[in-house]
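> what follows is a predicted protein model with its sequence.
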Amino acid sequence: MKLETLTIHTGNDGEPATGAVIPPIILSTTFERAADGTFVEGRDIYARASNPNRRMLEEKLAALEGGTDAIAFSSGQAATMSVFHALGTNSHVILPDDIYYGTRYMIESLYEHWGMTCTAVDMTDIGQIKRAIRENTRLIWVETPSNPSLKITDIQAVVKLAKAKNILVGCDNTWATPYFTRPFDFGVDIIMHSSTKYFGGHSDILSGCIIVNDNCPPELKARIRNFQTTGGVIPSPFDCWLLFRSLSTFAVRMPVHAHNAMKLAMFLEGYPQIEKVNYPGLKSNEYHKVARKQMSNGFGGMMSILVKGGQEAALKLTANLKLVKHATSLGGVETLIEHRKSAEGAHSVSPDNLLRISTGIENIDDLLADFRQALENL
């Protein structure tokens, strides 16, 4: 099935008892055994271990990325944590230097006492990755486009290096999504999503997932699944139901995000108040060639801009916007802008004049008009 079809039909068996086309929310935390006290085959036992809504969601998530299995979590951070936890003590991880700050902070704070360490490198430079490899390097974690500067990593080149060294490759595909990039096609072992973002699409669900295929070692997958069920870091049945529903419109939302982002990036690139636009779809972008090689259907809905005049000018621009909201997160139908330095705090490596933009699916003329008046009033 094509993406547009599988996002609607995969995992949806309706409700045979009533004939309902849309599966119901099953809120029960426990499920009845058979009359003789045995567990009923195919039936859930306890909600922390499994739930009908979560099983349907995981089936759909796996299909989206062309994986064999998906493991749903209560947040993107919980999903990422499950991978690091599964690596074990004294492991070394290579991360991008431009990465969601919470990923690096997780290793440096929560796993410091495990002896886990990380090295941040410019992931667009294979030489830097090669020099960062140690005897105990277990994982290379790719984030492309990167958060918030939208660097594009050559996934295939990273995988080639990693496989030669018997190192796992994980890819945070939250920003690109399988609509624009399919990491399994380039040989990665694990894909992570903060499904709060584009999969949810409406800024009202907190969830994450790990998706695996046959490349993922079975013992690693088992540890990740055990972290989910034994650790109890699970999404609620209601969140699973909402996310399952939201994915039905995923394939029609994403091209609008990309269309609007391209138009907005081209518009902003022409303004003298803007120092730089970070968007891989622009021909002037230093990562455009790599992006064209591994991204299809467009270049996503995310961008960042550097505003002339430093932090003060950047914050004034956000204050001048009327339609666009200054808020954390991304991937919703509404356009959001955020000053990342102030959001990330002491751990930030973002420039003080950088604003991250999550382009929504509003009418593009309305978005351009809002940015035009905000820029003209700087």
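Cool, the structure landed. Numbers count the residues shown, from 1 in each chain.
> contacts and neighbour counts: CA atoms only from here.
Will do.
> what is the neighbour count of Asp352?
Residues lying near Asp352 (other CA atoms under 10 Å) number 20.
> thought it was touching Gly310?
Yes: counting by CA atoms under 8 Å, Gly310 is a contact partner of Asp352 at 6.1 Å.
> now for the two: what residues contact both?
The contact sets of Asp352 and Gly310 do not overlap (CA atoms under 8 Å, 6 or more residues apart in numbering).
> list the buried residues of stretch 311-326.
For stretch 311-326, the neighbour count (16 or more other CA atoms under 10 Å) marks 311, 313-315, 317-318, 320-321, 324, 326 as buried.
> next one: it to chain centre, how far?
25 Å (CA atoms, centre = their mean, to the nearest Å).
> check contacts around the residue lying closest to Leu87 once chain neighbours are set aside.
Nearest non-adjacent residue to Leu87, counting by CA to CA, 6 or more residues apart in numbering: Arg138, 7.1 Å away. Each residue near Arg138 by CA under 8 Å, 6+ apart is listed here: 87, 91-93, 167-168.
> A further structure is provided below for comparison with the first:
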Amino acid sequence: MVSKKEPGFATKAIHAGFSHDKATGAVMPPIYMASTYAQLSPGHPISKYEYSRTANPTRDVLEANLATLENGRFGLCFASGCAALNTLLQALPSGSHVIISDDVYGGTLRLLSQIFTPMGLHYTQCDMTDINNIEQAINENTQLIWLETPSNPLLKIIDITAVAQLKQQKCPNAWLAVDNTFATPYLQTPLDLGADIVCHSTTKYIGGHSDVIGGALIVNNETLAQKLYFLQNATGSIPSPMDCYLLLRSIKTLHVRMNAHCHNAKTIAKALSSHPKVSRVIYPGLSTHPEHYLATKQMRDFGGMISITLTDGPKAVIPFLKKLKIFTLAESLGGVESLIEHPAVMTHAAIPAEHRKKIGIEDSLIRISVGIEAVDDLLEDLNQAL
């Protein structure tokens, strides 16, 4: 008897969640812009659909597709990555304690510190590359451990399996959530490594074209999924059908784009490592990265994000950024075009300056989202600007 082979990532990316439209044979999911649906009699809709805040056919396809790619059972999509995290935090009991990394994305920290802390939530930040720091941070109220790996913007690699084992020993009722935005399910599948929840800002690599905002949560536990579905419906932080369609379109080329992002980033990281105007290159694919070995075990490749500091310090940052011609100075990341930004002033400005300095987000730090242009052109642009 021949065993059934699991479809490859590319096959799942293109086909999971949808085969063809039963009514017309269309090979792409229709964009169901309807807000409401006819009912046969009160409380008896024609299908499962009653109101598009609760469920929408286009969103259903996207949620099923993302769940499949992350090797999860349940997917939920939201209006943004922050909306996904906001919904997850709303699922926590009052007085809960959350552990986050010391260099967590500024929007995540803002949500915790300015929105949920006044409502009774507590959080602790620590360097999660040392598992002992997480163990020390755990207390009797810990309900969520939130990881970014690779982290933003210092590209730290956190051992998901080790944290999952620690959580099971010290706080088994807590949830381990992994923000998988930088890696994508093509490079890393946290649920397979012991995580309870995977989060994405689908705005980034999953969208991949800088033309849509979105977020997602993927889980295996049905009880947790039902709690999140309730909150998704109750709070209404959902993506539009058009946004779902755009994300589905983009997912079909995710594997192709990620291969190109990774190739270009590795080439550029190696080149900048020997450039006299660059004092430090942070990239998990370099042997000089402190968690390089862990990255080789945990990830299938090293991603398209690089952070650097300049030899001449903060005073050189703005002149360098202004001289670039192909790289666009802009927030966000993961698009086919190369973007570059200054975290201290842009994406991580919400983090207090003293804390940024303490954890290594220097004023001279520059974050690069390497696109899929011709790598020789990107190198030439960086060299002339440096």
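Arrived safely. For clarity, every value in this text was computed on a predicted model and none was experimentally measured.
> can you tell me what Gly170 of structure 1 aligns to in structure 2?
When structure 2 is aligned by TM-score structural alignment, Gly170 of structure 1 is paired with Ala177.
> ah, wrong one, I meant Pro24 of structure 1
Using TM-score structural alignment, Pro24 of structure 1 lines up with Pro30 in structure 2.
> out of the contacts of Arg138 of structure 1, list just those in strands.
Judged by DSSP state E, strands contain the following of these: 92-93, 168.
> His113 of structure 1: which of those residues is nearest?
Nearest to His113 of structure 1, judged by CA to CA, of those is His92 at 13.2 Å.
> now for that closest one: what does it line up with in structure 2?
With TM-score structural alignment as the criterion, His92 of structure 1 matches His97.
> its match contacts Thr142, correct?
Yes: the criterion here is CA under 8 Å, and His97 of structure 2 meets it with Thr142 at 4.3 Å.
> aligned counterpart of Gln228 of structure 1 in structure 2, please.
Alignment note (TM-score structural alignment): Gln228 of structure 1 maps to Gln232 of structure 2.
> wasn't its match part of a helix?
Yes: under DSSP: H, G, I helix; E, B strand; the rest coil, Gln232 of structure 2 sits within a helix.
> enumerate every residue touching it.
Taking CA under 8 Å, 6+ apart, one finds 54, 76, 78, 87, 238 in contact with Gln232 of structure 2.
> quick one: contacts for the last one?
It stands for Ile238 of structure 2. Ile238 of structure 2 neighbours (CA under 8 Å, 6+ apart): 53, 77-79, 232.
> try 10 Å this time
Contact analysis of Ile238 of structure 2 by CA atoms under 10 Å, 6 or more residues apart in numbering lists 52-56, 59, 76-80, 83-84, 214-216, 232, 244.
> please apply the same query to the fourth one.
For Thr87 of structure 2, the residues meeting the contact criterion (CA under 10 Å, 6+ apart) are 78, 217, 227-232, 234-237.
> strands of the stretch 101-250 of structure 1, start to end?
Along the stretch 101-250 of structure 1, counting by DSSP state E, counting those that start in this stretch, strands occupy 117-121, 137-143, 168-172, 190-193, 208-212.
> reformat those as TSV; add distance to Ala369 of structure 1.
Formatted as TSV, those follow (distance: least, CA to CA, whole Å):
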stretch	distance to Ala369 of structure 1
strand 117-121	39
strand 137-143	32
strand 168-172	33
strand 190-193	32
strand 208-212	34
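> what number of residues lie near the counterpart of Phe74 of structure 2 in structure 1?
In structure 1, the residue equivalent to Phe74 of structure 2 is Asp69, according to TM-score structural alignment. With neighbours defined by other CA under 10 Å, the count for Asp69 of structure 1 comes to 18.
> wouldn't Asp69 of structure 1 be in contact with Pro218 here?
No: taking contacts as CA atoms under 10 Å, Asp69 of structure 1 lies outside contact range of Pro218: 11.3 Å.
> follow-up on the earlier one: which members of the contacts of Thr87 of structure 2 are the farthest-apart pair?
Using CA to CA, the contacts of Thr87 of structure 2 reach their maximum pairwise distance at Leu217 and Ala234, which is 16.1 Å.
> comparing these two, which residue is more hemmed in?
Leu217 (28 against 12).
> quick check: that one touching Ala79?
No: Leu217 of structure 2 lies out of contact with Ala79 (CA under 10 Å); the separation is 11.6 Å.
> so what sits against both of those two?
Counting by CA under 10 Å, 6+ apart, the residues touching both Leu217 of structure 2 and Ala79 are Ser201.
> what number of residues lie near Ser74 of structure 1?
Ser74 of structure 1 has 23 nearby residues by other CA under 10 Å.
> how about the contacts made by it?
Residues counted as contacts of Ser74 of structure 1 (CA under 10 Å, 6+ apart) are 194-196, 205-209, 228, 232-236, 239-240.
> again with Ala72 of structure 1
54-55, 57-58, 61, 78-79, 193-195, 207-211, 225, 228, 233-235, 240.
> am I right that it is in a helix?
No: according to three-state DSSP, Ala72 of structure 1 belongs to no helix; its state is strand.
> from Asp122 of structure 1, how far off is it?
Ala72 of structure 1 is 30 Å from Asp122 of structure 1, where distance means CA to CA, to the nearest Å.
> equivalent analysis for Glu15 of structure 1, please.
Distance of Glu15 of structure 1 to Asp122 of structure 1, given as CA to CA: 50 Å.
> okay, those two: which has more neighbours?
The neighbour count for Glu15 of structure 1 versus Asp122, taken as other CA under 10 Å, is higher for Asp122 (15 against 12).
> so that one sits against Pro96, correct?
Yes: using CA under 10 Å, Asp122 of structure 1 makes contact with Pro96 at a distance of 5.7 Å.
> okay, and the common contacts of these two?
Overlap of the contact sets of Asp122 of structure 1 and Pro96 (by CA under 10 Å, 6+ apart) consists of 129, 151, 153.
> what's the closest of the residues you listed to Gly11 of structure 1?
Taking the shared contacts of Asp122 and Pro96 of structure 1 together and measuring to Gly11 of structure 1 by CA to CA, the closest member is Thr153, at 32.5 Å.
> which non-adjacent residue is nearest the residue mapped onto the closest one from structure 2?
Mapped onto structure 2 by TM-score structural alignment, Thr153 of structure 1 lines up with Ile158. Spatial nearest neighbour of Ile158 of structure 2, chain neighbours left out: Thr129 (5.1 Å); criterion: CA to CA, 6+ apart.
> what do you get for Leu355 of structure 1?
Using CA to CA, 6+ apart, the nearest residue to Leu355 of structure 1 is His339, at 4.7 Å.
> mind listing what the one you found touches?
With CA under 10 Å, 6+ apart, His339 of structure 1 has these contacts: 304-305, 311, 314-315, 318, 326-328, 350-357.
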